[in-house]
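Participant: Task: produce atomic coordinates for the following.
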Amino acid sequence: MEDSGRYEKATFAAGCFWDVEAAFRMVEGVLETVTGYTGGVVPEPAYEQVESGTTGHVEAVGIVFDPAIVSYEQLLDIFWQVHDPARNGGQGDYTGPQYRSIIFYHDAGQKEAAERSRDRLAASAPYRNRPILTEILPATTFWPAEECHQRFYEKCAQGYGTSHKIWE
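Facilitator: Now for the predicted structure:
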């Protein structure tokens, strides 16, 4: 992913990375999205390895954004809306540990923002009796997914539909 002093990174896992990437690509101020794998122990994992559920990796989306246009807090709001954070075994038709909900923070400010955002969501009506299962973890090595998984819906949308619901 692009690295510039004036841009920031965000990394989110919220189920199938095709759906998550598609949601964030539409956001003004998001400059780059990359689907990939992170959080596990296997170096340079392949899709088939991650899908086995044995690598510890999750499907994730790495984001480069311009904080002068979109804030990290706004990206967190979108993250919560594109999946059900009370369902940690996956989203839609996609189930397994590789689809769990995780916010990977890149610095202390992101960690604090993620915790505040999670706590605010947990206090809201839809989640008062449903625990938020999203993990908040330090970002680790991000391994880009194979090219066929990048911008998937732009290339291969026929026959596929997003498995994610926009949650309120």
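
Participant: Going by C-alpha atoms from here, please, whenever you check contacts or count neighbours.
Facilitator: Will do.

Participant: How about residue 70: what's its closest non-neighbour residue?
Facilitator: Among residues not flanking residue 70 along the chain, residue 29 sits closest, at 5.2 Å (CA to CA, 6 or more residues apart in numbering).

Participant: Revised request: answer the last question for residue 56.
Facilitator: Excluding the flanking residues, the one nearest residue 56 by CA to CA, 6+ apart is residue 40, at 3.9 Å.

Participant: give the contact list for the residue nearest to residue 70.
Facilitator: 65-70 (CA atoms under 8 Å, 6 or more residues apart in numbering).

Participant: Looking at the residues you listed, which is nearest residue 51?
Facilitator: When these are ranked by distance to residue 51 (CA to CA), residue 65 comes first, at 28.1 Å.

Participant: what about the nearest residue to the closest one once chain neighbours are set aside, how many residues close to it?
Facilitator: Nearest residue to residue 65, sequence neighbours excluded (CA to CA, 6+ apart): residue 30, at 4.3 Å. Residue crowding around residue 30 was assessed by other CA atoms under 10 Å; the count is 22.

Participant: hang on, residue 30 packs against residue 66?
Facilitator: Yes: in this structure residue 30 lies within contact range of residue 66 using CA atoms under 8 Å: 6.5 Å.

Participant: Please give the structure of this sequence too, so both can be compared:
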Amino acid sequence: MQQTFTSPEPTAPRRRLTTALALIALLGGGAILLPTTASFAGEGVLIPAPALDQPASTGTQTAIFAGGCFWGVQGVFQHVDGVISATSGYTGGADGSPNYESVSAGSTGHAEAVKIVYDPSKVSYGDLLHIFFSVVADPTTLNYQGPDHGTQYRTAIFPTNAAQAKITKAYIAQLNAAKVFPAAIVTTIEPQAKFFVAEDYHQDFLTQNPTYPYIVINDLPKVADLKVMFPDDYRKKPVLVMN
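Facilitator: Predicted coordinates for the structure are as follows:
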């Protein structure tokens, strides 16, 4: 049965859900409660790590990933050790002033995306790709993730340098050759474009709204998969945008 819920932000469009509301009763208020029962089984896939990666280095680096609704993408990477910040926003389109309403209409060419600033001495770009393809997004669905449909919800990687582009291309080829997914990967590798930070009410949405139905059904299982599948990369306390 399809249900519709209104976002806590009055100006935000509604998001449709397709799973039973009874799941909400298993969560408490306040802090995030990670799913532990079979009812919350995620769709994470055990896949090989990238054969090609960057060596550890000092300083900071930036990665930009699009994987459907940015609430879950941001929420997962905020729990990755070595990530300094994960910010929701819009990129990959021609409109010079995108906002949630215009991007959601699917007419601007932008994707909901997350800009990740990370410490390459703690987590590599290849590690981030491994997590992205394992637990964040289904790379075989074209222009949709879960209940969200449209080019704004495409899976896409926006390399910030030539090395990232090379590693991403090689990893997608590696995964396709290994046939770890039931269909070919349709995730695009797109030129880096200007990244527009999303509205404040979208930042830290998963952390701030752990009992919101969309988060419970679509995104908390991804955080649970991260904890189980990448225990060495998981950190309990997320890094937040809005302090």
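
Participant: Provide the TM-score value for the superposition.
Facilitator: Overlay of the two chains. TM-score (TM-score structural alignment, normalised by the length of the first structure): 0.91; 163 aligned residues with a CA RMSD of 1.7 Å.

Participant: circling back to that earlier point, how about the residue nearest to residue 70 of the first structure, what's its match in the second structure?
Facilitator: Aligned by TM-score structural alignment, residue 29 of the first structure pairs with residue 82 of the second structure.

Participant: Could you measure from the residue at the greatest distance from the centre of the first structure over to residue 150 of the first structure?
Facilitator: Most distant residue from the mean C-alpha position of the first structure: residue 129, 23.9 Å away (CA atoms, centre = their mean). Going from residue 129 of the first structure to residue 150 of the first structure by CA to CA, to the nearest Å gives 36 Å.

Participant: next one: residue 18 of the first structure
Facilitator: 8 Å.

Participant: and what of residue 117 of the first structure?
Facilitator: Noted for residue 117 of the first structure: a distance of 28 Å to residue 150 of the first structure, by CA to CA.

Participant: and those two? which has more neighbours close in?
Facilitator: residue 150 (20 against 16).

Participant: What range does stretch 159-176 of the second structure cover in the first structure?
Facilitator: So stretch 159-176 of the second structure sits over residues 105-122 in the first structure, by TM-score structural alignment.

Participant: what does stretch 192-204 of the second structure give?
Facilitator: Aligned using TM-score structural alignment, stretch 192-204 of the second structure spans residues 139-151 in the first structure.

Participant: got the buried residues for that stretch?
Facilitator: For stretch 139-151 of the first structure, the neighbour count (16 or more other CA atoms under 10 Å) marks 139, 142-145, 149-151 as buried.

Participant: what's next to that stretch, contact-wise?
Facilitator: 11, 18, 21-22, 34-39, 44-47, 62, 104-106.

Participant: coming back round to it: mind checking the SS state of the residue farthest from the centre of the first structure?
Facilitator: Following DSSP: H, G, I helix; E, B strand; the rest coil, residue 129 of the first structure is assigned to coil.

Participant: now swap in residue 113 of the second structure and tell me
Facilitator: strand.

Participant: what about the counterpart of it in the first structure, how many neighbours?
Facilitator: By TM-score structural alignment, residue 113 of the second structure lines up with residue 60 in the first structure. Neighbours of residue 60 of the first structure under the rule other CA under 10 Å: 33.

Participant: Excluding chain neighbours, what is closest to residue 60 of the first structure?
Facilitator: Leaving aside its sequence neighbours, residue 60 of the first structure sits nearest to residue 13 (CA to CA, 6+ apart; 4.2 Å).

Participant: got the contact list for the aligned residue in the second structure for that neighbour?
Facilitator: If you follow residue 13 of the first structure across to the second structure using TM-score structural alignment, you land on residue 66. Listed by CA under 8 Å, 6+ apart, the contact set of residue 66 of the second structure reads 73, 111-114, 153-157.

Participant: just those now: which is nearest residue 130 of the second structure?
Facilitator: Minimum distance to residue 130 of the second structure across those is 12.6 Å, recorded for residue 157 (CA to CA).

Participant: For that closest one, give its distance to residue 224 of the second structure.
Facilitator: Separation of residue 157 of the second structure from residue 224 of the second structure (CA to CA) stands at 23 Å.

Participant: how far does the top helix by length along the first structure sit from the chain's center?
Facilitator: Longest among the helix segments of the first structure by residue count, using DSSP state H, is helix 108-122. Put simply, helix 108-122 of the first structure sits 15 Å off its chain's centre (CA atoms, centre = their mean, to the nearest Å).

Participant: For that helix, give me the average deviation versus the second structure.
Facilitator: In the superposition against the second structure, helix 108-122 of the first structure averages 0.6 Å from its aligned positions (mean CA distance after the TM-score superposition for the first structure).
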